[in-house]
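**Student:** sequence plus predicted model, see below.
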Amino acid sequence: MNLETTAKKGQIEESVLYVDKNDKKTLRRYLLDNRIAQQVIVFTRTVHAVERIATDLDRNGISCSALYGDIAQQKREEIITKFRQKEVRVLIATDLLARGVDFPDLEAIINYEIPDSAELYTHRIGRTGRSEAEGKAFTFCDAEDNEKWIKLQLSLKRQIKIDDQHPYLLSWEKMRSSSQNNQRKGGSKSRKRR
């Protein structure tokens, strides 16, 4: 599979937003208030994260629905129909929704967590920018996921633009510190095994 072709380069404006893990919720709200005027899909890796985000958005008066594999097929179809009919602004989903479902005029997607592979990344962002429409793909990256993000970009064979024009930008000092801590943790684990 040619990932660059599948991603429909040119129709999707891709960016990575470096953010502290504790600021992800606030950054998500910032994007919804300031950069995403219409509908968005927020992708996460776990059902727990889907439910947590849906609860937070609901508490803040933002119309949303949650979608994941444990939901009965008929209910999933109802949720997708409501989203297509624009009855819901935000759809929070696991990778169940990353493939095969078309939303012709979806404005944006948010990768709330780094996907596990370049293929999943490509399928997630492919939900926007359909049928010659412009789309936006925002990927949140915290210090712990930076190495995973670098490897994903290497698999994509391209570098994604860094968006540093948001108020919750993770400092390079924190990024470096976290990377050093991860190396120390890894080193201490290997010493324990010996």
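**Tutor:** Yes, it's here.

**Student:** every contact and neighbour count from this point should use C-alpha atoms.
**Tutor:** Fine.

**Student:** the residue nearest to K161 when sequence neighbours are not counted: how many residues sit nearby?
**Tutor:** Nearest residue to K161, sequence neighbours excluded (C-alpha to C-alpha, 6 or more residues apart in numbering): S15, at 4.8 Å. Residues lying near S15 (other C-alpha atoms under 10 Å) number 18.

**Student:** now do M175
**Tutor:** Around M175 there are 19 residues (other C-alpha under 10 Å).

**Student:** and the comparison structure, right after this:
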Amino acid sequence: MSTERTPGRQPRLATGIVGGILLGLAGIWLVWLLLHQLGGPALPRLPVGGLAPTSAPATQITPLAAKGITLGHTDQTPALNKQQALLIASQLEPDAAIKSKSTSAQYVLLNYPNKSTPAAHPDLNGVPTWMVLYQKIPLEPTDASVDPTPFPHSYYDLYVFLDANSGKELLVVQV
């Protein structure tokens, strides 16, 4: 008794297995792609080989976003360091620096497009800046005889954006 092997049976089986695996991966990729498109940025993004983004989104700050200001992240090294930025900001906004309860600085890309005509401010798009935040600055009480309306808050925050290369004040936002 001789056993005959059917030529082509093993290669067909291997090809079928590889094809099934590839179809499964294609299905998973298609589902991921559809979820990614419909789900927005809440789903994780996988980096494409060799195409690392130059700037990833930074955490957006609600009061700034309400004014049309968005922030980005960069890995570039600024010409000014954090201590220099804090010093320059304290010289430009001395009252805020003295009276604030806390101060912080963060290196970000500033995006503040000019959408009005005539230009209300320069168009700032992807500008490397130091964002210096002065928090809980006490509001000065007004004369009750002039305006009896009390303040809704007893403090405010001040965002100072400095050009990360020159130290020039680009924008100041009080919220």
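**Tutor:** Okay, I see it. Keep in mind the model is a prediction, meaning the values are calculated, not measured.

**Student:** any chance you could compute the TM-score here?
**Tutor:** Overlay of the two chains. TM-score (TM-score structural alignment, normalised by the length of structure 2): 0.22; 69 aligned residues with a C-alpha RMSD of 5.6 Å.

**Student:** packing partners of the helix or strand harbouring L109 of structure 2?
**Tutor:** In this assignment (DSSP states H and E), L109 of structure 2 forms part of strand 102-112. Applying 3 or more C-alpha pairs under 8 Å, 6 or more residues apart in numbering; DSSP states H and E, one finds that strand 102-112 of structure 2 makes contact with strand 70-72, helix 82-92, strand 124-138.

**Student:** what do you get if the cut-off is 6 Å, keeping everything else the same?
**Tutor:** On a contact count with 3 or more C-alpha pairs under 6 Å, 6 or more residues apart in numbering; DSSP states H and E, strand 102-112 of structure 2 meets strand 70-72, strand 124-138.

**Student:** heading C-terminal from the helix or strand hosting Q10 of structure 2, find the next helix or strand.
**Tutor:** Here Q10 of structure 2 sits within helix 9-39, counting by DSSP H and E. Later in the chain than helix 9-39 of structure 2, the nearest helix or strand by DSSP H and E is helix 62-66.

**Student:** you'd agree the residue nearest to K161 of structure 1 is in a strand?
**Tutor:** Yes: per DSSP: H, G, I helix; E, B strand; the rest coil, S15 of structure 1 lies within a strand segment.

**Student:** hmm, F138 and it touching each other?
**Tutor:** Yes: taking contacts as C-alpha atoms under 6 Å, S15 of structure 1 lies within contact range of F138: 5.2 Å.

**Student:** ranges for the helices of structure 1?
**Tutor:** 3-6, 24-34, 47-59, 73-84, 118-125, 146-156, 172-193 (DSSP state H).

**Student:** relative to I92 of structure 1, which of those helices is closest?
**Tutor:** The minimum distance between I92 of structure 1 and these falls on helix 47-59, with 5.7 Å, by C-alpha to C-alpha.
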